[in-house]
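Novice: The following block contains a protein sequence and its predicted model.
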Amino acid sequence: MAMEEPMSIETENSPMDNLMMYESRNSGIDIMLSNPGSRCCACSQVSQGSCICGVVEKIDMGSHTGWLLHLTIVSTLLSLSAAKDNIAHGDLVRDAESLISADGRFRLGFFTPGNSKSRYLGIWFNTVSVQTIIWVANRDRPISGPTGMLSISGNGSLVLADASGTVYWSTGAAMGVANPVARLLNTSNFVVTGASGGDYAWQSFDHPTDSVLPRMKLGWDRSSGRNRNFTPWKSSDDPAPGEYSMAMDVHGDPQIFIMRRTTRIWRSGRWMGQWFTGIPEMTTYQTLFTFGVSNDANEVAFWYDTVNHSMLSRLVLHPAGVAERVVWNENTQTWNRYWFAPKDQCDTLSTCGPFGVCDISYSPVCRCVRGFVPRSLENWNMRDGTEGCMRRTPLDCRNGTDGFVKVAQAKLPDTSAAAVNYTMGLEDCRAACLRNCSCVAYANAEVAGGGRGCILWGGNLTDVRVNPSGGEDLFVRLAEADLGSSSAQAGRRRVAGITVAAAVLGLLVLGSMGWCLWKRRKRRKTNTVVLGMNRHRNEETSREGHGDLELPLFDFNTIAAATDDFSAENKLGEGGFGPVFKGQLGDGQEVAVKRLAKNSVQGLDEFKNEVVLIAKLQHRNLVRLLGGCIEGEERMLVYEYMPNKSLDAFLFDKAKASVLDWRRRFQIINGIARGLLYLHQDSRFRIIHRDLKASNILLDKEMNPKISDFGMARIFGGDQTEARTRRVVGTYGYMSPEYIMDGVFSEKSDVFSFGVLMLEIVSGRKNKGMYLSEPNLNLLGHAWSLWKEGKWMELVDASMADGNPMAEVFRCINLGLLCVQERPEGRPTMAWVVQMLGNDTETSLPQPKQPGFMATRRPFEVSSSGSVNEVTVTMFEGR
């Protein structure tokens, strides 16, 4: 039969089997299915699963019967060519061939990584569009070309060799296994068993590379002495083991470490029965994952599984030493980051050294346990806490006067060298520690809610951090003097101390009175002004009854000298209040001076308002007021100086925006949220800021955010939830719809402004006002459109480097859109926002509704004080 050129059809499930279809010149077809390299002989022979050959001549392709017969033959041949998931003795898997698990989710075959030219045998996800390698056999010995072959010998040994017979990788013999078979399971585990099944003589799960898959174990097999740790690739081009590793510690209470060579750099904390204390967010994973730790005579190991077995997930250690849990998103065809570590400064092992406590919510993050002081005060002040802390007073074990101080909500110290007893109660644990002069701390060791267990530490306590969402109580041993003991001796020390303190205080009071009298005579009369708030200044503050406030005052000449007579070189900027100047006081302290301009759109009322509010507020995310100046017509406020100026100077300047990587942006978002929560809920007053925007967020030298400019702020009474004003003040793009349209403001108005600010931080784009006829012309409309289309990733600022934690970014965009919803009752509170920012899960967030950007009417007058986006808005109502 005359043949034309062959058309090769390779089924996706079986690259080993080639279906060759030849169309004859007389409309007949020849069909041949063969397995290259098999022992199939003449074409007339049929060997089930190895070779099927046949010739069907003169099928009338124009008839219905002919097409039906054609389709039947092809369907039959395709089903017979189904992919294999195993090899037996005498079979080969060549370079162009592969094995596929029975459920089709995993493939074993040869691959070339990245820009490399070498070939490796590995396993990857078969149903994922992005080739993701999860196991490599010959990671240390690549094959130079496509000549590799995998086989299994009669004794069950897997052998990877090339055409010349050079062996690149092999396993040991499978002792006692009859008719060994190597099979790729639906779990991705590649195993060697007998032909009839039974125990695994060898399995790839015992020899991980850089990934932990569901039902795979990370840890020690005590019976065999095998350490199932995993190591990252050297690079994306080289799967050879990198310098990091992730392993389970067999000493003390079970915990996982990431190590760089032999140096530990991250620790999971001890296992609590459902989560590790250093990974409290695991408690929020219950809808997707289950976790477990086994700790018995046979093994100490960690494992996890997916609730929905169709979901693809892996825990991977990257070449830079970052562990990451990812899940496959079928809609976006990408791996979404679900969790990663180390993720912050306190995640690095022992950031604050022995007896130091790390708290990421404070700056600086390190502090000493009560009764301890920095070992090197100089380094401590330089933000280097690695030397840790030392005792203020030595312990006195022999006299039995020692006690304990509780460190609450702690990630317990490293337990590698600790003594653990799972049957001892907490009181017995305390007594055992007091009896042992080497014991420095104790804690509960319960695992699954039993309430019993004891951990005793000797030596230094390392890697302690505050963990509000999943921490435990740690009891640290202290000398009596550092406990405030009630013993007679301690009482005498206290009486003596009080006496000395009283005498010193009396002298200081007398000296201060004399100094004040002298200063009062010297100071001009205008400089003794006490800032009084009119109790009935307007309808917004009449209910508050602000009292008088004595403000530390600077004389005009001092401030003029500090600012070099308010020189242009020292001018930092200008807002509605007036110009702001940098200055340096006589003691060297740098300050920022706000000078009320004579033509300022903010007047004396706003000046007094800011003084009363900011002087009574103390929070690490609020700017600190140092004093003021009222002399003649001059009105000035003196603040701590922020060397990095305001957030907008970085965020909207493409040349500087790259400085704000995602870690810094997320830190700024969290800081602003905590500051706003303090104003709304935790301060002595409930305060509505009313002018939250990027230019009012100042950045200190460590890029920590501080909310500033309280001239427009208002205090709410105990039960007050909202207020109405005839004078709407604020900035285009940040004001909520109900405020700018109806003059109604509340905590939800600030929440709206925060949402705008969050979206600006994520995108690096400024919201160009809400009241535009075309929603896509402003940031909120643009963000909403991308969200509805599932293209939220396009909103992320391109100036940030790649590799951002997209799950975290997604959560911030989701939260931002919830905050800017049109109706205030739909917006969350700042307490809820702060809680959600601290939770490492986006699945619990509700879907946002349309933002408030659609209105086009403008029932107000506008007076500009600068750029088009920095305006004060005033609305008048008819009487």
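Specialist: It's in. Numbers count the residues shown, from 1 in each chain.
Novice: Could you use CA atoms for every contact and neighbour count after this?
Specialist: OK.
Novice: would you list every one of the strands in the stretch 751-879 of the chain?
Specialist: Secondary structure of the stretch 751-879 of the chain by DSSP state E, counting those that start in this stretch: the strands cover 861-864, 871-874.
Novice: Pull out the buried residues from the first one.
Specialist: Pointing back at strand 861-864 there. Across strand 861-864, burial judged by 16 or more other C-alpha atoms under 10 Å covers no residue at all.
Novice: And that strand, what does it pack against?
Specialist: Strand 861-864 is packed against strand 871-874, with contacts defined by 3 or more C-alpha pairs under 8 Å, 6 or more residues apart in numbering; DSSP states H and E.
Novice: what about stretch 415-424, how long is it end to end?
Specialist: 17 Å (C-alpha to C-alpha, to the nearest Å).
Novice: swap that for stretch 733-745, sorry
Specialist: 15 Å.
Novice: ok, back up a step: out of the strands of the stretch 751-879 of the chain, nearest to Y422?
Specialist: Closest to Y422 of the strands of the stretch 751-879 of the chain, according to C-alpha to C-alpha: strand 871-874, at 65.0 Å.
Novice: and of the strands of the stretch 751-879 of the chain, who's closest to A673?
Specialist: Using C-alpha to C-alpha, these put strand 871-874 closest to A673, at 23.9 Å.
Novice: for the closest one, packing partners?
Specialist: Using 3+ C-alpha pairs under 8 Å, 6+ apart: strand 871-874 touches strand 861-864.
Novice: gap between the strand it packs on and the chain center?
Specialist: Strand 861-864 has its C-alpha centroid displaced from the chain centroid by 42 Å (C-alpha atoms, centre = their mean, to the nearest Å).
Novice: do stretch 409-416 as well
Specialist: So, by C-alpha atoms, centre = their mean, the centroid of stretch 409-416 is 21 Å from its chain's centroid.
Novice: mind checking the SS state of V159?
Specialist: With DSSP: H, G, I helix; E, B strand; the rest coil as the basis, the three-state label of V159 is strand.
Novice: who touches it in this structure?
Specialist: L150, S151, I152, S153, V167, Y168, W169, S170, T171 (C-alpha atoms under 8 Å, 6 or more residues apart in numbering).
Novice: Put this next to the previous one:
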Amino acid sequence: MGGIIPISLHSLTTLLSFFFLFLTSFPAKSSSADTINSSESLTTGQTLVSSNDVFQLGFFTLDNSNWFLGIWYKNIPDKTYVWVANRERPLKNSSSGVLRIGVGGNLVIQEDGEGSTSAGSLLWSTNRTAAANPINPVAKLLNSGNLVVREASDEQNFLWQSFDFPTDTLLPDMKLGWDLNSGLNRYITSWKSKTDPSTGGYSFKLNFHGFPEVFLENGQHMRIYRSGPWNGLRFSGVPEMKSTADMNFTFIFDQNEVYYSYHVSDSSLISRLTVNSTGSLQRMTWIEDSKSWSLFWYAPKDQCDDYRECGPYGICDTNASPVCNCTWGFKPKNQQAWNLRDGSDGCVRQTSLDCSTDGFLPLKGMKLPDSTNAYVDKTMNLKECQQACAKNCSCTAFSSANISDRGTGCVMWTDELLDMRHYVEGGQDMYVRLAASDIAAYGGIASLNDSKKSPAPALVAGVSVASGVLLLGLTACLIWKRKRLQSMLGGKTQQRGIQERSQDLLMNEAVITSKREYSGETNPDELDLPLFDFNTVAQATNNFSEKNKLGQGGFGCVYKGMLDEGLAIAVKRLSKNSGQGIEEFKNEVRLIARLQHINLVRLLGCCIEMDEKMLVYEFMEHKSLDSVLFDKSKSSILNWPRRFNIICGIARGLLYLHQDSRFRIIHRDLKASNILLDGELNPKISDFGMARIFGRDQVDANTRRVVGTYGYMAPEYAMDGLFSVKSDVFSFGVLVLEIVSGKKNRGFYYANNELNLLGHAWKLWKERKAMEVLDPSVGVSYSSQEVLRCIQVGLLCVQEHAEDRPIMSNVVLMLGSETATMPQPKNPGFCLGRNVDTSSSSSKQDESFTVNHVTVTMLRGR
């Protein structure tokens, strides 16, 4: 039986002293410290925490095999890293890494955690090369997230700081740019992937040459996006950039340094700017209520953000169609490529310059051109800038350097103007050099003080006469063209008919908002689309050979073609003998020429010549969805990920039509044959012949002429002619169920009263057997949750009452979120009807009907 062993007070004191010395002999840091000195170190499992409890530094791993030293937000559940030290040389053993202060006050990461400061393999070092060694160096994690090395007694001056060597993240008060005295360049570079923080393929760097601006570059140092130069308020290419009480922006440009930074005055606001592994710049803000990061701003975000999208002297505008325009006095350099909406070759002058008589054309709301080689003088005012540019025969344009105080400073360009863009809101004024005759033809120079440059009297008289003759000729030409086109489209003068403009006017009108609406849509029915001549289209289609025919319908035929430069096209040729289709042809030109979305088919141009009416589209390698989905020999290529991608793509395209496009558009004939598939089986909505434009406040409309396809038409539309966005939602729901099941929805009951696809899916849903709807050809690799989510979304979209159906923004949310709450569907709408041709059930052609005035369109997928 055990007992208690007595111990003396002296022995107890000795024992406690021993344990105290034992514990203090290890240089480990607790997780609450923010500093280590030269006698301490940091190993795996130990961290430094900033005194405000926001940032944490330590070793981390994303794949359990490679370990890095980094800094992250301490209290954000979704661990977000803002800096990585040894991104190129990770630790391979979690227990072997150590961070310490080494020789010369350098922070080092070594492979082992024991021994002297010189022991172990060196993986990373601050590599400070100053001659003088610090006496008592310490490393501290500041409240800003900056890891610094300094003398223990000097809190102001840093021997080294992580803010000078950022990785993929720019934090508040970090500098993005150059220290011109030391040659230090601070820039951010993406991770290689989400799980690999080593140096990736994208960098965001400030170029201090000329008029400084920041460029996003890929791994080959090719520029893919630029911010535009700083104009005193913001970067000229970021019109949404505005300082607020919580956040303000700074740009310093002097002989010592050039940099951009931002400051957050509200300590509760967590914001960061990153470049991710896919090449996207993102400003993220933490939302505490939802415990998630919110995307506040990103770039590139549209076609006009792509560097040099419209080439030299081209101006890009996402509100125009096409997006590239030549300014007044210029024409496309490569007309054929321009007709195909490839503006990368840019524009060239129509009239040679004469230095002594040239003028300047004002452009409003502009992102200034690439300013790498621009000349900047901060002392000039804008009038002096104009005079200096006029005297310099090499000067191509000028602008204010600073617009924050009524315009100060001068920027002049002496080479080609690259990467210009127009904004409806934002941007700034710039002035482009033009020949005197082009200025006169435009309507005269709009000078800085409403006073015009005074050329010689003889020149004024000559230019006036020439411009008058030119304008008279253009007017006569335009009238003749319009009458000719109206005759070709039916012989009736229509107030809202499609109007052809001469190609020169189409491509070379000045893109100035004061002259016309910049989008080119002063007349909403105006044809703003490249025109192909008949011979080009005939040659491309091998003279409309039967071998090139892709399909045939009531409108005519669709042919595959190949242009000389190797671009595959699909040509929709309106039949000369068809009494139907002219209105649909005009409608499609009016609508789709102005719509641009990755999930809408791209209209390249049209041909209206020799009594021909043709539409030229991009060619879709896999033709229409129905030609693959309902063909058992092909449907197996549509595995579940591809089907789900097609469903989501159609949803995004329809959301664009209903909500995000410049018009609210109801398609009215959404069906499998009108969904085209490209080479990667991405979906594109096509055939806008029956579409209708809605006003932004318009809810629904009624028509006497119901057009569409049985099986896809909503009940209220088929029976009463009432259509709205909810009509398209119904059609989308049918499409979803067809894509999931691989079966057609007939839109009516068979003679033996079998249910159609909607009824069949509804019956299985109520019986909790919904997975039986899934097409067996999908195979065994699929997500049951995704399948069930799609079936439920499909049933919600085909509910009988329009008010019960979701709008497309909610549909996209439900499809994209595994946690979105979805209501239970109600009875689907069953549209009854009889098939006028019982043999057509086996036909590969769709059945499109006009219900009230019975006309039939037999349309095969293109």
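Specialist: That came through, no problem. Predicted, not measured: the structure shown is a model, and the values here were computed from it.
Novice: What's the TM-score once they're superposed?
Specialist: The TM-score (TM-score structural alignment, normalised by the length of structure 2) is 0.62; 707 aligned residues with a C-alpha RMSD of 6.5 Å.
Novice: I'd assumed T285 of structure 2 was in a helix, is it?
Specialist: No: T285 of structure 2: not assigned to a helix; according to three-state DSSP it is strand.
Novice: returning to what we had before: so which of the strands of the stretch 751-879 of structure 1 is nearest G671 of structure 1?
Specialist: strand 871-874 (25.6 Å).
Novice: could you dump the strands of the stretch 751-879 of structure 1 to a markdown table with distance to L218 of structure 1?
Specialist: Shown next, in a markdown table, are these (distance: least, C-alpha to C-alpha, whole Å):
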| stretch | distance to L218 of structure 1 |
| --- | --- |
| strand 861-864 | 63 |
| strand 871-874 | 59 |
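Novice: Go through those and name the closest to G826 of structure 1.
Specialist: strand 871-874 (24.9 Å).
Novice: From the rest of the structure, what touches the closest one?
Specialist: With C-alpha under 8 Å, 6+ apart as the criterion, strand 871-874 of structure 1 contacts 576, 601, 726-732, 860-865.
Novice: about what we covered before: closest one to L426 of structure 1 among the strands of the stretch 751-879 of structure 1?
Specialist: strand 871-874 (61.2 Å).
Novice: Quick one, which of the strands of the stretch 751-879 of structure 1 gets closest to T262 of structure 1.
Specialist: strand 871-874 (58.4 Å).
Novice: For the closest one, give me the average deviation versus structure 2.
Specialist: Compared with structure 2 after fitting, strand 871-874 of structure 1 deviates on average by 7.5 Å (mean C-alpha distance after the TM-score superposition for structure 1).
Novice: Give me the distance from that strand to the chain's centre.
Specialist: 38 Å.
Novice: Tell me which of the strands of the stretch 751-879 of structure 1 lies nearest to E387 of structure 1.
Specialist: strand 871-874 (50.7 Å).
Novice: Show only the entries of the contacts of V159 of structure 1 found in strands.
Specialist: Judged by DSSP state E, strands contain the following of the contacts of V159 of structure 1: L150, S151, I152, V167, Y168, W169, S170.
Novice: What's the ChimeraX syntax to select whichever of the residues you listed are buried?
Specialist: To isolate the buried ones among those in ChimeraX, judged by 16+ other C-alpha under 10 Å, type:
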select :150,151,152,167,168,169,170
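Novice: can you pull the contacts of A714 of structure 2?
Specialist: Counting by C-alpha under 8 Å, 6+ apart, A714 of structure 2 has contacts S727, D728, F730, S731, V798, E800, G829, C831.
Novice: Which residue in structure 1 aligns with E213 of structure 2?
Specialist: Aligned counterpart of E213 of structure 2 in structure 1: Q255 (TM-score structural alignment).
Novice: Check which helices and strands the longest helix seen in structure 1 is in contact with.
Specialist: Counting residues, the longest helix found in structure 1 (DSSP state H) is helix 488-522. If you count contacts as 3+ C-alpha pairs under 8 Å, 6+ apart, helix 488-522 of structure 1 packs onto no helix or strand.
Novice: Quick check: next helix or strand after it?
Specialist: Next along the chain after helix 488-522 of structure 1, taking DSSP states H and E as the criterion, comes helix 556-562.
Novice: sorry, back to before: looking at the strands of the stretch 751-879 of structure 1, which is nearest to L626 of structure 1?
Specialist: strand 871-874 (26.7 Å).
Novice: got the contacts of V159 of structure 1 as JSON lines, with distance to A615 of structure 1 columns?
Specialist: Shown next, in JSON lines, are the contacts of V159 of structure 1 (distance: C-alpha to C-alpha, whole Å):
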{"residue": "L150", "distance to A615 of structure 1": "76"}
{"residue": "S151", "distance to A615 of structure 1": "78"}
{"residue": "I152", "distance to A615 of structure 1": "79"}
{"residue": "S153", "distance to A615 of structure 1": "82"}
{"residue": "V167", "distance to A615 of structure 1": "77"}
{"residue": "Y168", "distance to A615 of structure 1": "73"}
{"residue": "W169", "distance to A615 of structure 1": "72"}
{"residue": "S170", "distance to A615 of structure 1": "73"}
{"residue": "T171", "distance to A615 of structure 1": "73"}
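Novice: which two from these end up farthest apart in space?
Specialist: Of all the pairs that the contacts of V159 of structure 1 form, the one spanning the most space (C-alpha to C-alpha) is S153 and Y168, at 15.1 Å.
Novice: F666 of structure 1 belongs to a strand?
Specialist: No: counting by three-state DSSP, one finds F666 of structure 1 to be helix, located in no strand.
Novice: C346 of structure 1 versus that one, what's the distance?
Specialist: 15 Å.
Novice: now swap in W335 of structure 1 and tell me
Specialist: Distance from W335 of structure 1 to C346 of structure 1, by C-alpha to C-alpha: 26 Å.
Novice: repeat for S129 of structure 1
Specialist: 36 Å.
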